[in-house]
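Asker: Everything below, folded, please.
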Amino acid sequence: MGESPSTILIVDDEERIRRILRMYLEKAGYVADEADDGSAALSLVEQIDYDLVILDLMLPEMDGIELCRRLRERQQVPIVIVSARGEQADRLRGFEAGADDYVVKPFSPHELMYRIRAILQRARSQQEKAGESRAAPAAIAYSDLLIEPLAHRVTVGGNVVELARKEFDLLHFLALHPNETFSREDLLRHVWNDASVQRDARTVDTHVRKIRKKLFQRSPAAAGLIATVWGWGYQLCATDQNVQNG
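Answerer: Now for the predicted structure:
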């Protein structure tokens, strides 16, 4: 099953602007809600966990800057200000209030959709990293191979193996999912965070080869833990595992 579509709140007192934004958002696959003032927006935010808020500055009763501050106090939802106020001072006030981006009216709907997509992808990546960090054990051991994520250290038989950052990240990811096969494209997404998979898949092969070589210098058995699944990708083969939580 695919991911649920992102839900976006449009806050603008101009019905025409809300209608245009909603049309483009829904065409892009998002779910859109509308609010015509700050009070209505705050009420909706209390009920629904939005993935992003599009916010005008010139609102009745409560201006957009104040609403931005109040939203930021409640949660870390990404906020994009879309306003006719284009002076540098206005932009700075928006960013100081907690906005993630600032778009000046009149705007290109296509450019706005691009900005929204980039912000949502960045927010999703940060959430995934935070979740992995919370769930990551303090150490993972397979036979004489020890991986310590917090110290960013790998040892074999007590001897340190010097790995480059992406080499460590790749080995760590495979170790967190023993006996599970990942394609090169999967590994590019998870380890390199390359959602578009435009990077050459041979990058994975090169890193695996370097990891094996460095592990082999300490222990052929440790190097042999990383198995090639022909026609598919790689996995870390393990019959025993010792996980030490922090």
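Asker: C-alpha only now, for contacts and for neighbours.
Answerer: Will do.
Asker: what about the strands in the protein?
Answerer: Remark: strands assigned in the chain by DSSP state E are 7-11, 31-35, 52-55, 79-83, 101-104, 139-142, 145-148, 153-156, 159-161, 182-183, 226-229, 233-236, 242-244.
Asker: Just put those strands in a markdown table and tack on mean neighbour count and distance to Arg122.
Answerer: Listed next are these as a markdown table, based on neighbours: other CA atoms under 10 Å; distance: least, CA to CA, whole Å:
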| stretch | mean neighbour count | distance to Arg122 |
| --- | --- | --- |
| strand 7-11 | 23 | 15 |
| strand 31-35 | 19 | 19 |
| strand 52-55 | 25 | 12 |
| strand 79-83 | 24 | 13 |
| strand 101-104 | 19 | 13 |
| strand 139-142 | 20 | 28 |
| strand 145-148 | 22 | 27 |
| strand 153-156 | 19 | 27 |
| strand 159-161 | 15 | 32 |
| strand 182-183 | 18 | 23 |
| strand 226-229 | 17 | 30 |
| strand 233-236 | 21 | 27 |
| strand 242-244 | 13 | 30 |
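Asker: Please provide the structure for the following sequence as well, for comparison with the first:
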Amino acid sequence: MRLLLVEDDDHVAAALSAILARHGFQVTHARSGEEALQALLPAGAPPFGVVLLDLGLPDQDGYEVCGKIRKRTSTPVIMVTARADVRSRIHGLNMGADDYVTKPYDTGELLARIHAVARRTGASEEAAATGTGSPDVVRIGPVSIELPTRRVSVDGVDVPLTRKEFDLLALLAQRPGVVFRREQIISEVWRTSWEGTGRTLEVHVASLRSKLRMPALIETVRGVGYRLVTPAAP
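Answerer: As a prediction, the model looks like this:
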């Protein structure tokens, strides 16, 4: 995913860019509001998945930049700032921000919020393009996943899952065929950073394969992560 980081402090930007790059993001750094707006607009350039926007910029206030971004593009914006008061958060969301994260922040939480915003935006765009709306039930072959009730069935037979097993399956099912990085899964399902949690993920994947009785449904992409494979029609 391409990510635009709008941050005037080069030291902060370098440290955060390194972390984001380790988690698979392609980071473009803008040091001012004007640089950010120019980076978003070039014709033919691949779109950014998310904008991380600091509010204390040298040329204009971050709220103003957010408003201009929202007028020109639907790219999701996460404000990342030290302004922690409720009034600032409300103002940021009213200006069009999709999320608001205060400094200092936990890296795992920031990653989870980035993925969550990008996922919501992608699902909304896909629904608008297909005219299907926001589905409450996801069907992958014989597997039915009811999101509101957290109910999973295979060929009409309920399969009881733990909370994390359901969250993992629902995440993968949102983009069948797309590889989810292990770090991304950990940050979204467990709301924590990657270190030391790899074995937990492997155990949950193995449990899902066993309970669903479909070992090939979740494919391991060696060295990267996992993806959900749509079963071939009989």
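Asker: would you list the strands of structure 1 in TSV and tack on distance to Leu120 of structure 1?
Answerer: Formatted as TSV, the strands of structure 1 follow (distance: least, CA to CA, whole Å):
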stretch	distance to Leu120 of structure 1
strand 7-11	10
strand 31-35	13
strand 52-55	7
strand 79-83	10
strand 101-104	12
strand 139-142	32
strand 145-148	31
strand 153-156	32
strand 159-161	37
strand 182-183	25
strand 226-229	34
strand 233-236	29
strand 242-244	33
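Asker: Out of these, flag the one nearest Gln127 of structure 1.
Answerer: Judged by CA to CA, the one of the strands of structure 1 that comes nearest to Gln127 of structure 1 is strand 52-55, at 13.9 Å.
Asker: Just tell me the aligned range of that closest one in structure 2.
Answerer: The aligned range for strand 52-55 of structure 1 in structure 2 is 50-53, by TM-score structural alignment.
Asker: for Leu171 of structure 2, what are its contacts?
Answerer: Each residue near Leu171 of structure 2 by CA atoms under 8 Å, 6 or more residues apart in numbering is listed here: Ile185.
Asker: host element of it?
Answerer: helix 163-173 (DSSP states H and E).
Asker: Please point out which parts of that helix sit buried.
Answerer: Glu165, Phe166, Asp167, Leu168, Leu169, Ala170, Leu171, Leu172, Ala173 (16 or more other CA atoms under 10 Å).
Asker: could I get these as TSV with distance to Ala129 of structure 2?
Answerer: Listed next are the buried residues of helix 163-173 of structure 2 as TSV, based on distance: CA to CA, whole Å:
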residue	distance to Ala129 of structure 2
Glu165	30
Phe166	27
Asp167	26
Leu168	26
Leu169	24
Ala170	21
Leu171	21
Leu172	21
Ala173	19
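Asker: any idea which of the residues you listed is closest to Asp98 of structure 2?
Answerer: Closest to Asp98 of structure 2, out of all of these and judged by CA to CA, is Leu171, at 19.8 Å.
Asker: Quick check: that closest one vs Ile114 of structure 2, distance?
Answerer: 14 Å (CA to CA, to the nearest Å).
Asker: returning to that earlier point: distance from the chain centre to the helix holding Leu171 of structure 2, please.
Answerer: For helix 163-173 of structure 2, the separation from the chain centroid amounts to 14 Å (computed by CA atoms, centre = their mean, to the nearest Å).
Asker: Next: stretch 156-175 of structure 2.
Answerer: 18 Å.
Asker: nearest residue to the spatially most central residue of structure 1 other than its sequence neighbours?
Answerer: Nearest to the mean C-alpha position of structure 1, by CA atoms, centre = their mean, lies Ser125 at 0.6 Å. Spatially, and ignoring its direct neighbours in sequence, Ser125 of structure 1 is nearest to Asn193 (7.6 Å; CA to CA, 6 or more residues apart in numbering).
Asker: just the helices in structure 2 please.
Answerer: When secondary structure is read from DSSP state H, structure 2 shows helices at 10-22, 33-40, 62-72, 86-94, 107-130, 163-173, 182-185, 198-212.
Asker: Now render these as TSV, adding distance to Glu219 of structure 2.
Answerer: Output for the helices of structure 2, formatted as TSV (distance: least, CA to CA, whole Å):
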stretch	distance to Glu219 of structure 2
helix 10-22	22
helix 33-40	35
helix 62-72	38
helix 86-94	38
helix 107-130	21
helix 163-173	10
helix 182-185	12
helix 198-212	9
